[in-house]
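Asker: please work out how this folds:
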Amino acid sequence: MIGEPTMKVADRRELSRKVTWRDFLSARNFRRFVQVLALLLYLALFFAAVYPLKTFLPPDMFLRLSLLNDLSAMLSSRTVIQQLLPWALVVLVATLLLGRVFCGWVCPLGTVIDITDRFFEKRVRRPLMRERRWKNVKFYLLAFVTVSALLGVQIAFLFDPIALLTRTFTLAFFPPLQLAYQLFGSRVPLVGDWFVQHFGWIFPEAAIHFRMGVIAFAIFALIIAANALSPRFWCRNLCPLGALLGLLSKFSLLRKRVSDACDRCRICSSLCRMQAIDNNTIRTNSTECILCMSCVATCPNKAIRYGLHWGDSAPEKWAKEISERHPQLVRRRIVFAGLAGIAWAALARTNAGAELSVSQQPISSPFLLRPPGSLPENEFLSRCIRCSMCMKVCPTGGLQPAIAEAGLEGFWTPVLVPRMGECAPECTACGQVCPTQAIQPFNAEEKAWLYIGTAVIDRSLCLVWSAQKECLVCDEVCTYRAIEWKVIDGIAYPTVNDQICVGCGLCEARCPVQPQAAIRVYSFGDKRSWSRDRQKRWRQMAKRKGATWEELNLQRGESQR
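Answerer: Below is the predicted model of the structure:
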């Protein structure tokens, strides 16, 4: 009853106010400038995540800045991840000083939502609703994520805005952009050749395709479409990272002050994108406020300001602090959210199809091939935040999101699919961009003894074994010389030395037999539970079980003499 006329009057007063040069220097416009810079930096780091890495800042910097990612990875793995700790402390200190400044000034998904919201403002008639009952959903989701992480199971990846946006850009947007570049990159008039020369390096030569890109895009589209209901619907109602930062902001030193000049015109409450200002009492909920500065910029009486205050040191005319610092949560719903976290953890860990590999790791599929340097499976699953950065940086496109290979708990985690692209012998990028170090850093030399699987020749499909045709493809492409030859009845047949083969998948990727390769990599050769020293000793102890093709030809030449 009160809301509709008030909003109309507020809109008229805001639109009728003359724009002065000071408006362009206002805190609100400065905040928008910082938002754009942060988004551009995020995009620059995303596109610069190409092997070989040359960025000054880590490409996964924004993922490290997500306190939800940091907290859930450390809780679920029960480990203090040194790489995340300094970035988590930066956001923690900033929140305790300034409040939810990350949400309003830095978060790239929030900026994308603000940009797309311009479309909905002009073309969609939003319902006049004050979604008080929705506001607390994000806190219940935070409880769900936290309880699940305490039980060692990750679920934050589904809700964290940075991981969600990075996954969407990788799986849904990057492949079409690469295709457009390959088709039209150099054909664009005037700028085509210049773009190829200066920015062509951001697209790998191999054509990249990802599974489940449609699902990633659909989730992102739903978040954007929710703006039709209200501005920043995701941020104000569903984002658990915002809930976490909101709870911390209760202790922030930055306070909103309103002077006696306030005449309760309600312009600030009607224009607040987070509905942090109550329309009747003009009280501000500090857990919802993202410091967008719209209230400061639109107040006709200049009665609102923000400032750091210690105790009661504020001047008398600014002493009227009208803030609410406690979200009104229902204890029963918090309990239900915690029970849901327990249920998810139990369900995710109940992997009926899992069997133990040679390294005593649960393997639910014979084709579950993890990137080199990955931690043992249970540890890997508790750390991986499904951000897809390793998939983005893979130069061959071989790393793909898991569907059923790793069970329910491993959904969206990276797996190597050799038929789509091998693990390049010289590439070490996936270990460099993993924010939680679920993939440990490694160098190219170490890849010779980082065992992720073993290649096996299907004799019913192999051209040599099944048809006695001469084919050397697997031997020619094998970087580690794991293909050996055995002479049976005067015919040389290829075999795989499992002590030398690390499962890189190059042989499977190049095998000419279609559609299923005659040589495939299986996960039973996975030795991630071994230390790197032990894997290295295993490699050094490897003995030849057959002859190489060169040795075989040499023996044939000597016998012919």
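Asker: all contacts plus neighbour counts: C-alpha atoms, from now on.
Answerer: OK.
Asker: from C295, how far out is L68?
Answerer: From L68 across to C295, the span is 28 Å (Cα to Cα, to the nearest Å).
Asker: neighbour-wise, which of those two wins?
Answerer: Neighbours were counted for L68 and for C295 using other Cα atoms under 10 Å; L68 has more, 28 against 22.
Asker: and the strand or helix carrying that one, what does it pack against?
Answerer: Element membership for L68 (DSSP states H and E) is helix 67-77. For helix 67-77, the packing partners by 3 or more Cα pairs under 8 Å, 6 or more residues apart in numbering; DSSP states H and E come out as helix 85-98, helix 137-150, helix 240-248, helix 377-383.
Asker: one more sequence to fold, the one below, so I can look at both together:
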Amino acid sequence: APVDVDRRRLLIGGAATAAVTVGAVCGFKPTAKQAAADQGAVYPPGAGSAARFRAKCTGCQLCVVNCRGNVLRPAGDGADTVHLKFDRGMCEFNCDNCGRVCPTGAIVPMALPDKRRCRIGLAEYIPPLCVAVADGTDCGACAEHCPTGALRMEPDSRGIRIPKLTSELCIGCGSCEYACPVRPERAIVVRPVPIQVRSTDPEEYFRTHAKPAEPAPAGDDGWLI
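Answerer: Below you'll find the model as predicted:
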């Protein structure tokens, strides 16, 4: 059932406040043991690392039932605790429910702007499976649904627009994988990351990588047209 978020915040009290400081930048500093652990699956934003999340998650599934994107799953499918599966949903860009309802601190609560920069995975583009590459069919579903601009459509040597991935902007939300029409294996999938870190700011990236405007062509009389 839906959770009274304000009451939940009161119950976890000081622990949540301390966690916010750590999770605000989504740049966890794990121990050597945590860093070396098998990352296994993709975990919720604020999990930090597989080892940290497994140690704190009790499997209460409050995050699962309050997930707006229908992407959180209980243990199963090869994962021994709550994890993300992108076959039926994605981690909603404007949702931070999981961090707000977690009673144990396994999912560190973050302000929404910070959650939007928390990298929980990295997309991997597989060109041979892409309909644009294999069939020359215009698609672009992955780029259309990417909330950070990590995916853009650019022409290849044949003039066919195919996806181009900018990894530093990817947060692993799974919007691209969920939207990809290719079956049974999708042409773009999200892989786990060992440690959740803060992604590059899209506004700053596109500001510094903007292409200079081309000068307007001049007419025969020298006036710009």
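Asker: save the helices and strands packed on helix 67-77 of the first structure as JSON lines, and put in distance to Q432 of the first structure and mean neighbour count too.
Answerer: Below are those laid out as JSON lines (distance: least, Cα to Cα, whole Å; neighbours: other Cα atoms under 10 Å):
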{"stretch": "helix 85-98", "distance to Q432 of the first structure": "16", "mean neighbour count": "17"}
{"stretch": "helix 137-150", "distance to Q432 of the first structure": "24", "mean neighbour count": "24"}
{"stretch": "helix 240-248", "distance to Q432 of the first structure": "25", "mean neighbour count": "24"}
{"stretch": "helix 377-383", "distance to Q432 of the first structure": "15", "mean neighbour count": "22"}
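Asker: any chance of those in a markdown table, plus distance to N497 of the first structure?
Answerer: Formatted as a markdown table, these follow (distance: least, Cα to Cα, whole Å):
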| stretch | distance to N497 of the first structure |
| --- | --- |
| helix 85-98 | 42 |
| helix 137-150 | 41 |
| helix 240-248 | 49 |
| helix 377-383 | 25 |
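Asker: what about those, which gets the closest to V433 of the first structure?
Answerer: helix 377-383 (13.7 Å; Cα to Cα).
Asker: what's the next secondary structure element after the closest one?
Answerer: Remark: after helix 377-383 of the first structure, the chain's next helix or strand is helix 389-393, criterion DSSP H and E.
Asker: buried stuff in the host helix or strand of Q196 of the second structure?
Answerer: According to DSSP H and E, Q196 of the second structure maps onto strand 188-198. For strand 188-198 of the second structure, a neighbour-count test (16 or more other Cα atoms under 10 Å) marks 188-198 as buried.
Asker: ok, the corresponding residue of the first structure for K85 of the second structure to E484 of the first structure distance?
Answerer: By TM-score structural alignment, K85 of the second structure lines up with V417 in the first structure. Distance from V417 of the first structure to E484 of the first structure, counting by Cα to Cα: 24 Å.
Asker: repeat that for V415 of the first structure.
Answerer: The span separating V415 of the first structure from E484 of the first structure equals 27 Å under the rule Cα to Cα.
Asker: quick check: Y43 of the second structure vs D6 of the second structure, distance?
Answerer: Y43 of the second structure is 24 Å from D6 of the second structure, where distance means Cα to Cα.
Asker: where does A132 of the second structure sit: helix, strand or coil?
Answerer: helix (DSSP: H, G, I helix; E, B strand; the rest coil).
Asker: how about it, what's its partner in the first structure?
Answerer: Here A132 of the second structure is matched to V464 in the first structure, going by TM-score structural alignment.
Asker: what's near enough to touch that match?
Answerer: V464 of the first structure is in contact with 470-471, 493-494, counting by Cα atoms under 8 Å, 6 or more residues apart in numbering.
Asker: one more pass at 6 Å, please.
Answerer: Residues near V464 of the first structure by Cα atoms under 6 Å, 6 or more residues apart in numbering: E470.
Asker: can you give me the neighbour number for A32 of the second structure?
Answerer: Per other Cα under 10 Å, the neighbour tally for A32 of the second structure reads 8.
Asker: how close does it sit to I171 of the second structure?
Answerer: Distance, A32 of the second structure to I171 of the second structure, by Cα to Cα: 23 Å.
Asker: residue boundaries of the strands in the second structure?
Answerer: For the second structure, applying DSSP state E gives strands covering 72-73, 83-84, 118-125, 151-155, 161-165, 188-198.
Asker: among those strands, which comes closest to I225 of the second structure?
Answerer: Nearest of the strands of the second structure to I225 of the second structure, taken as Cα to Cα: strand 151-155 at 27.7 Å.
Asker: what's the mean deviation for that closest one versus the first structure?
Answerer: Comparing strand 151-155 of the second structure with its match in the first structure after superposition yields a mean distance of 2.7 Å (mean Cα distance after the TM-score superposition for the first structure).
Asker: buried ones in that strand, by neighbour count?
Answerer: By 16+ other Cα under 10 Å, the buried positions in strand 151-155 of the second structure come out as 151-153.
Asker: quick one: contacts of that strand?
Answerer: The list of residues contacting strand 151-155 of the second structure from outside it, by Cα under 6 Å, 6+ apart, reads 143, 161-165.
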